[in-house]
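Participant: no sequence on this one, just coordinates:
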């Protein structure tokens, strides 16, 4: 029976002598969903009616009937609270009607349209619920193939998240029912491998989940170009428009939207990162209100105007911060990112290449660069974001307070970011010991940095450290969690110092969690070592050493994460070209950075 032949008025109809149809809940390309009453059991149900297009051929009709029955069987096999329950299948008018559990609520698409975008935490909760359903489905050999916001229902009673519409699901062992050369699904949520006509696996559904998370916080689907062909082409070839509202969810989104399914986050990695976002502490609840502008209060002196450096102050005792509360990995956040300079300066020639087949552009810092640059510096920013979630418990701890400013300005202004210690603070142990007679930077006190080095201070990320003379800050790390320093050419070696204000409890464990994303998103990654360490009496310290290829340059990285007190965790990452790791210059850089680093929080 074609659509033209089907009854125009179905409301009030009794199916199988039992199900009384009421109002229409929704219509799609292949059917209508009705609210109905099961008069036998006295409960409200949903009934999905299969409707055939006009002038349909018999072969196509049989295919649609088979698809509908397959949907019912697929849902029935998934025993999970996030999937609807199928009660019955009724055969009337030579077509199947599926009777299922009724979910009172809105679709995710309606929620974001009517009620506003989801917070990263709520989006992570929705994503985790969908991931749970997909895990059960994949174990049963079922690929959903149509994960998108309009197919996710959120119950108005208890907030329960339900994945619906397995109408185009692929069930292992069943013959294909899709016409040859045809691709079924929503273009923005179709994975690159499906768009290329390759056989999909569970990773294809995870791509769609990444698109769903993106749409939940951005309000628009990823890669949407207005037409199916243009969108599918973008899915296969273009870089993702960096999300603006994702916060700690950014890592999961980029990891799930990796174009190469082999580089994509798997269920376990996605689950861990989503849980990190969900359980991250709420910062806003802890912030005290700002006092009135005319109130009397104590505060640190602001940095004085830039001038000629007067020398470097003494270092504080090596045990500074000892006995402070331990935490989970220093800002491990971007410590493994080695991110090139942001918009304030050009990327170094040794910027790394993308880690996946599509040359995916990871991170909002790259949004303003040309496509060719995006393809080159692609992967590194996501590494920082991934570690921010793994090591900072997904808190997004305020490292983006100066978002939108240039790299130099965001570190305390171009004039204040890289000053000797007296210039940045002017009080305490860092003041009063320098050369106040206008001496040059190289006129250092006895315990100052070695020859060829000068002390720089960063007020935004609360540290000072001695670096080679002439070095400058070239940018901020990918998630805005720290500062990157290099020579005038912007190449190697580099020093990156990151700050977290939400420490955890185990630096080594934090590094191990972060390693999952780094390994997936790096070229030629190889761990050298990862183990707890003892340093300065800090309660948790861990050294993570590894090699990888950035661009075409093999590099070696030492990343030390540590906690100085209950509100400050740091990571010092030193990157040298791999074949120069044991050279005097790189060895001296490592020793000097660790010997002279001082937290200023």
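Facilitator: That came through, no problem. What you are looking at is a predicted structure, and each value in this text was computed from that prediction instead of being measured.
Participant: Please make it C-alpha for all contacts and neighbour counts, starting now.
Facilitator: Fine.
Participant: tell me which strands and helices the helix or strand hosting residue 595 is in contact with?
Facilitator: Counting by DSSP states H and E, the element that carries residue 595 is helix 584-596. Other helices and strands packing on helix 584-596, by 3 or more CA pairs under 8 Å, 6 or more residues apart in numbering; DSSP states H and E, are strand 463-468.
Participant: contacting residues around the strand it packs on?
Facilitator: In this structure, residues lying in contact with strand 463-468 by CA atoms under 8 Å, 6 or more residues apart in numbering are 421, 449, 452-458, 487, 589, 592-593, 596-601.
Participant: again, 6 Å this time
Facilitator: Counting contacts by CA atoms under 6 Å, 6 or more residues apart in numbering, the residues outside strand 463-468 that touch it are 452-457, 596-600.
Participant: Okay, and which of the residues you listed map to strands?
Facilitator: Using DSSP state E, the members of the contacts of strand 463-468 that fall within strands are 453-457, 598-599.
Participant: just the buried members of those residues?
Facilitator: Among those, those scoring as buried are 453-457, 598-599 (criterion: 16 or more other CA atoms under 10 Å).
Participant: Now tabulate these in TSV and tack on distance to residue 47.
Facilitator: Listed next are those as TSV, based on distance: CA to CA, whole Å:
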residue	distance to residue 47
453	75
454	74
455	72
456	69
457	67
598	67
599	64
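Participant: Which members of those are the farthest-apart pair?
Facilitator: Set against one another by CA to CA, those have their most distant pair in 453 and 599, with a gap of 18.4 Å.
Participant: before we go on, here's another structure to hold up against the first:
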């Protein structure tokens, strides 16, 4: 065998090893509830959509990844949509802060629509690609895509606090069951995972809604997550995941942020 042939063979092996190494890093270094960047069908997401679950594509976590058993799913076969146009309103509310959080928090509609009665420093974000609008703190922008293009992650700089919204057009019928199944995987994949609760809750008149609350270690800090998955109708399921540093969970910023998110969320056609 010539030296040139041997050299090409060695080069091919080096390239193959590099590719395998990159895939391993990609698979195990993500931020999602399961700690993986792209977990596909069984990944963990940050919200409980048609199949709630946490998984992530880049640094994100999918909120609706529990297959057909829950409210919203990040499974590409469950009707992922390409990321569409996003716009943020320029106005901000002048009202006072919302009430403190807790189980069942932010369960009503905001009278007059998402823009009515916003706290100071909030603006309505409309995401046509993932079919929703919601009020978020001004300065929040889309910093990543969740799962396999299942949703969008919003924050100031890619850190915490953050809001993730996932969408599916094939929602399941039991959000709590979907979260419970997904939690089994997330427990093993997320460093320092501690489950707080998985509860069926009332949220507007949606047919199935469940909250999944847990803590984990992420980006070098202790993070607390509330992941709400729900089915709006036969064609729309969502997961809204709120993540904050655990020691700031009951502080005014994170409490107001999650209350306003649940109060002002509006599904779009």
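Facilitator: That came through, no problem. Just so we're clear, the structure is a prediction, and the values are computed from it rather than from any experiment.
Participant: what TM-score comes out when they're superposed?
Facilitator: Comparing the chains after superposition, counting by TM-score structural alignment, normalised by the length of the second structure, produces a TM-score of 0.71; 224 aligned residues with a CA RMSD of 3.5 Å.
Participant: any chance you could map the helices in the stretch 101-250 of the second structure?
Facilitator: Under the criterion DSSP state H, counting those that start in this stretch, the stretch 101-250 of the second structure carries helices at the ranges 175-189.
Participant: which stretches of it form strands?
Facilitator: In the stretch 101-250 of the second structure, the segments counted as strands under DSSP state E, counting those that start in this stretch are 122-127, 132-137, 141-146, 151-155, 162-168, 194-200, 208-218, 221-233, 236-245.
Participant: Kindly name the residues of the first structure that line up with the second one.
Facilitator: Just to be clear, that refers to strand 132-137 of the second structure. Applying TM-score structural alignment, one finds that strand 132-137 of the second structure aligns to the residue range 463-468 of the first structure.
Participant: what helix or strand is residue 388 of the first structure on?
Facilitator: Secondary structure assignment for residue 388 of the first structure, by DSSP H and E: helix 380-391.
Participant: What are the contacting residues of that helix?
Facilitator: 251, 328-329, 332-334, 337, 339, 362-363, 478-479, 510, 513-514, 518.
Participant: Could you check the angle it makes with helix 507-521?
Facilitator: Taking axes from the mean of the first three to the mean of the last three CA atoms, to 10 degrees, one finds helix 380-391 of the first structure and helix 507-521 inclined to each other by 150 degrees.
Participant: Helix 380-391 of the first structure versus strand 494-500: what angle between them?
Facilitator: With the same axes, to 10 degrees defining the directions, helix 380-391 of the first structure sits at 40 degrees from strand 494-500.
Participant: Pull out the buried residues from helix 380-391 of the first structure.
Facilitator: Of the residues in helix 380-391 of the first structure, 380-391 count as buried by neighbour count, 16+ other CA under 10 Å.
Participant: number of nearby residues for the residue mapped onto residue 195 of the second structure from the first structure?
Facilitator: When the first structure is aligned by TM-score structural alignment, the residue opposite residue 195 of the second structure is residue 527. Taking other CA atoms under 10 Å as the neighbour definition, residue 527 of the first structure ends up with a count of 14.
Participant: now residue 75 of the first structure
Facilitator: Around residue 75 of the first structure there are 24 other residues, counting by other CA under 10 Å.
Participant: ok so, going back, can I assume the match of residue 195 of the second structure is in contact with residue 544?
Facilitator: No - here residue 527 of the first structure lies out of contact with residue 544, judged by CA atoms under 6 Å, at a distance of 8.0 Å.
Participant: And residue 249 of the second structure? What does it align with in the first structure?
Facilitator: In the first structure, residue 249 of the second structure lands on residue 581 (TM-score structural alignment).
Participant: what about residue 113 of the first structure, neighbour count?
Facilitator: The burial metric for residue 113 of the first structure, expressed as a neighbour count using other CA under 10 Å, is 13.
Participant: quick one: contacts for residue 230 of the second structure?
Facilitator: With contacts defined as CA under 6 Å, 6+ apart, residue 230 of the second structure is in contact with 49, 71, 208-209, 237-238.
Participant: try 7 Å
Facilitator: Contacts here follow CA atoms under 7 Å, 6 or more residues apart in numbering; on that basis residue 230 of the second structure touches 48-50, 71-72, 175, 206, 208-210, 237-239.
Participant: Type out the PyMOL command that picks the buried ones from those.
Facilitator: With 16+ other CA under 10 Å as the criterion, this PyMOL line picks the buried residues out of the contacts of residue 230 of the second structure:
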select buried, resi 48+49+50+71+72+175+208+209+210+237+238+239
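Participant: Need the contacts of residue 230 of the second structure in TSV (columns: distance to residue 230 of the second structure).
Facilitator: Rendered in TSV, the data for these read as follows (distance: CA to CA, whole Å):
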residue	distance to residue 230 of the second structure
48	7
49	5
50	7
71	4
72	6
175	6
206	7
208	6
209	4
210	7
237	6
238	6
239	6
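Participant: Give the burial count for residue 526 of the first structure, as a bare number.
Facilitator: Residue 526 of the first structure: 14 surrounding residues under other CA under 10 Å.
Participant: Let me see the contact set for it.
Facilitator: Applying CA under 7 Å, 6+ apart, we find residue 526 of the first structure in contact with 546-548.
Participant: can you list these in CSV and add distance to residue 237 of the first structure and neighbour count?
Facilitator: CSV is the format used below for the contacts of residue 526 of the first structure (distance: CA to CA, whole Å; neighbours: other CA atoms under 10 Å):
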residue, distance to residue 237 of the first structure, neighbour count
546, 30, 20
547, 29, 21
548, 25, 22
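Participant: which ones are touching residue 449 of the first structure?
Facilitator: Contacts here follow CA under 7 Å, 6+ apart; on that basis residue 449 of the first structure touches 455, 466.
Participant: distance between the ends of stretch 60-70 of the second structure?
Facilitator: Taking CA to CA, to the nearest Å, stretch 60-70 of the second structure runs 20 Å from one end to the other.
Participant: No more questions from me, cheers.
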